[in-house]
Structures are given as C-alpha cells and as structure tokens.
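Enquirer: Need coordinates for the following:
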Amino acid sequence: MDATVRKIVEEASASSVTARPSREEAEAAVEVLLRWIGETPSREGLLDTPRRVVKAYEEIFGGYDQEPAEILTRTFEEVAGYDEMVLVRNIDFISHCEHHMVPIIGKAHVAYQPDGRVLGLSKIARVVDIYARRLQTQEAMTEQVAAVIDAALTPRGVAVMIEAEHMCMSMRGIRTKGSSTITTSFFGTFKDDRAEQARFLSMIK
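Expert: Now for the predicted structure:
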C-alpha cells in the first residue's frame, strides 16, 4: 500500500476515536446547550429532548462505530476477465461539517478499474455512507473514500467525485443557498491518464 494511501486510511480509522463520555454526560451537555441558546429545558416540549438528541446522534454519527476497510474484505474474482471501469453514480449522502456540525448534503460518484477482483456494488455505497456519518470536510471525505477502495482492492485506478451543498454556507455566514462544491480524488490510471479522467467525468454526466 502506498504510504500516502496508508496515512489517509489510518487517520480516518474509527479506532483513532477518543474514549467517549457516558450517555448521561452527553444528555447533560445537550441540556447545557439548550440553556445557552435561551431555552428552558424543563418546559414540557423539551423534557425529553436531550435523550432524543443523543439517540439521533447515535444514528447520524454511526460511522464512528464502523470500519470501511472491513466492508471491502469480500471481493469477487469470477468476472469473466472484466477490466473496464465500474462506476456507481449519484450515491446520496448527508454528512456534517466538522467546523459547525451542520449538514453537508450531496452525491458521490465512485469508479474503479478492476485488476482481477471486483466489489459488490452495494459495498461502495456503504463506504460512502460510513465516512459520511462522521464529522467531515468534503475534501477529506473524498480522499478517504478513494484511499480505502484503493487499499482494499488494489485496482488499476480509483476515481471519486463529490458534489455537495454546505449548510454552514446556506444557513449561516454568507447564506448562499443552492451553491455547490465539487471535489475529486484520482488514484492509479485515473491520476496518470487524463483521458481516463475525462472519460470518468463524461460518464458522470
């Protein structure tokens, strides 16, 4: 595995997450935030909010409890010699910005060129979902998805494009509704061959 790829995968590993506080501590933190914004946690509509928020966070940020590399351990070799591009387009995801903890809503497009082994198509979508269910920057998420597929499958090339709207720009700050950000990551043949990059981009459209 290339040293750069290894570094990306290791830094994104769920095992690097620090020890978590208890559920009770997490719920108490939500109550503090409610009081900080000017609310009264004891009023009827908010009595159960800390519990609900913590339960929702378990699902929204469930990517910390999953290891993407483990999802990719099962591959298939009986593919009749297929070695052309495999592309999964328009994988919907919702992540959260690590700077403001507000949503990043977008689509991922992931392609690879097999070298004797292929993945189950659902595994690609699951990898995107796992990384999305962590606090992210779009740039880092793009690199993580590409790097873990490259490391697990050792294909001839990997290409990832993510296009997303950031609520930290739409809901606050400059409030530019509808703007989108596009990031790409290319490994192997997609990085070395501009024609393959162009083919990937044209197939997305």
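Enquirer: contacts, neighbours, all on C-alpha from now
Expert: Fine.
Enquirer: just checking, what's the longest helix in the protein?
Expert: The longest helix of the chain (DSSP state H) is helix 138-153.
Enquirer: so residue 57 is in which element?
Expert: According to DSSP states H and E, residue 57 maps onto helix 49-60.
Enquirer: List the buried residues in that helix.
Expert: 49-51, 54, 60 (16 or more other C-alpha atoms under 10 Å).
Enquirer: That helix - contacts with which helices or strands?
Expert: Judged by 3 or more C-alpha pairs under 8 Å, 6 or more residues apart in numbering; DSSP states H and E, helix 49-60 is in contact with helix 23-36.
Enquirer: how about the helices in the protein?
Expert: 3-11, 23-36, 49-60, 68-71, 121-132, 138-153, 167-170, 189-192, 194-204.
Enquirer: this one as well, want them side by side:
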Amino acid sequence: MEHEYTRIIEALGEDASREGLRDTPARAAKAMKFLTRGYTQTLEGVVNGALFPSDNSEMVLVKDIELYSMCEHHLLPFVGKAHVAYIPQGSVIGLSKIGRIVDMFARRLQIQENMTKQIAEAIMQVTHAAGVGVVIEAQHMCMMMRGIEKQNAIMKTSMMLGSFRENLATRNEFMALIRG
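Expert: Now for the predicted structure:
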C-alpha cells in the first residue's frame, strides 16, 4: 500500500522524495488501514459474548453514536451519527457493543444505505430482538468537497426490522426518542 501511495503522489506531479512528503506514503498507508479496520473484525469478536439475561421487553436506545466512514465511490470520508434501538427478548447486549458494531461496519468502504442495513441486521442477529431500528445521519465529503459542493446537506437513512417495521407505534416511539 505504501508503494501505491508513492505512485499516487508522483502521479499528482509531486516529488514523493521531498522532505514534506518523504514519510507520507507510510503514514497514509497506516491511516488507511486504521480507517478500514472493520475488515479485520467479526461480529462474534466485537460482541465477545456480552449478552446478559434480562426480562426487559421495552425499547433500548443508544443515540448519537458518532461514526466515521469512507465512501466506496470516491474514497472520501463521511461522518455522522447513528441511532440504534431494539426490543429485547430475554437478553440485552452490552451497551458499548452497540457502538462497536456501528464502528465495525463504518470502518469499511461503504455507502450509507448498506451500512444502515448491515448494522440493523447484525443487532437483530446477535440479540434475537423482537425488533431493531437504525437511523443514520451523515455528511458526505464526496458531496461537500467535490461535485455539487453542498455544505449543509445531511443524508438520513433508516432500517426497521421486526416490530419496528410491523408496529407503527413502536416506530413512532423510536423516531420521537431520537428527536428529543
């Protein structure tokens, strides 16, 4: 990867051996590996058995989970927040694991629409919840720094599974909670 960054810098017309750029290919390769570390993670490894018995059957919501991802179309960042809720059925997941699941999918080359679905399906798979709701709000540098250059556009995506899809009251409660 480091070699390829050197080639990119040179293709831009720069001298990759000049002082300011000499270590850039190594730094860029290290940064890209960090930004896409989700490829080295598995759902089982992230959750690490952190499911706990519970008779709670009311909505559990974690909102404003910051996320940083990379657009698979332009390799530019998109940043935002995820709101994740589920209705437990006999067990709850460790609180930090929800944020870790968001990160695992965000830290890959992505489009927001697919990431929203992947997070919802992973939460459902792990928790066996009665329902899962995920809403993601993000700003995309591919739309802000290039192309149409719209600085204030926010993309919102949602995925509703189980009772969040089937029961309007559950969906409305979720949406009201993330607004409030």
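Enquirer: Quantify their similarity with the TM-score.
Expert: Overlay of the two chains. TM-score (TM-score structural alignment, normalised by the length of structure 2): 0.96; 178 aligned residues with a C-alpha RMSD of 0.9 Å.
Enquirer: Just give me the match in structure 1 for residue 94 of structure 2.
Expert: When structure 1 is aligned by TM-score structural alignment, residue 94 of structure 2 is paired with residue 120.
Enquirer: tell me the contacts of the spatially closest residue to that match that is not a sequence neighbour?
Expert: Computed as C-alpha to C-alpha, 6 or more residues apart in numbering, the closest residue to residue 120 of structure 1 that is not its neighbour in sequence is residue 75, at 7.0 Å. Going by C-alpha atoms under 8 Å, 6 or more residues apart in numbering, residue 75 of structure 1 touches 117-120, 153.
Enquirer: Give the full set of residues in contact with the residue nearest the centre of structure 2.
Expert: Nearest to the mean C-alpha position of structure 2, by C-alpha atoms, centre = their mean, lies residue 106 at 2.9 Å. If you count contacts by C-alpha under 8 Å, 6+ apart, residue 106 of structure 2 has them with 38, 67-70, 115.
Enquirer: Tell me the one of those residues nearest residue 6 of structure 2?
Expert: Distance to residue 6 of structure 2 across the contacts of residue 106 of structure 2 (C-alpha to C-alpha) is lowest for residue 70, with 20.7 Å.
Enquirer: And the aligned partner of the closest one in structure 1, how far from residue 79 of structure 1?
Expert: Matched by TM-score structural alignment, residue 70 of structure 2 corresponds to residue 96 in structure 1. In this view, residue 96 of structure 1 and residue 79 of structure 1 are 37 Å apart by C-alpha to C-alpha, to the nearest Å.
Enquirer: Looking at those two, which is more packed in?
Expert: residue 96 (23 against 11; other C-alpha atoms under 10 Å).
Enquirer: Leaving out sequence neighbours, find the closest residue to the more buried one.
Expert: Closest to residue 96 of structure 1 by C-alpha to C-alpha, 6+ apart is residue 103, at 4.3 Å.
Enquirer: For residue 180 of structure 1, grab the count of nearby residues.
Expert: Residue 180 of structure 1 is flanked by 14 other residues according to other C-alpha under 10 Å.
Enquirer: For the counterpart of it in structure 2, which residues are in contact?
Expert: When structure 2 is aligned by TM-score structural alignment, residue 180 of structure 1 is paired with residue 154. Each residue near residue 154 of structure 2 by C-alpha under 8 Å, 6+ apart is listed here: 137-140.
Enquirer: mind running it again at 10 Å?
Expert: Neighbour list for residue 154 of structure 2: 79-80, 136-140, 143 [criterion: C-alpha atoms under 10 Å, 6 or more residues apart in numbering].
Enquirer: That one and residue 138 of structure 2: what is the separation?
Expert: Following C-alpha to C-alpha, the distance that separates residue 154 of structure 2 from residue 138 of structure 2 is 6 Å.
Enquirer: try residue 159 of structure 2
Expert: Relative to residue 138 of structure 2, and taking C-alpha to C-alpha, residue 159 of structure 2 is found at 15 Å.
Enquirer: swap in residue 148 of structure 2?
Expert: 16 Å.
Enquirer: Those two: which has the busier surroundings?
Expert: residue 138 (20 against 9).
Enquirer: Not counting residues beside it along the chain, what's closest to that one?
Expert: residue 80 (3.9 Å).
Enquirer: Quick check, that neighbour in contact with residue 140.
Expert: Yes. The criterion here is C-alpha atoms under 10 Å, and residue 80 of structure 2 meets it with residue 140 at 8.7 Å.
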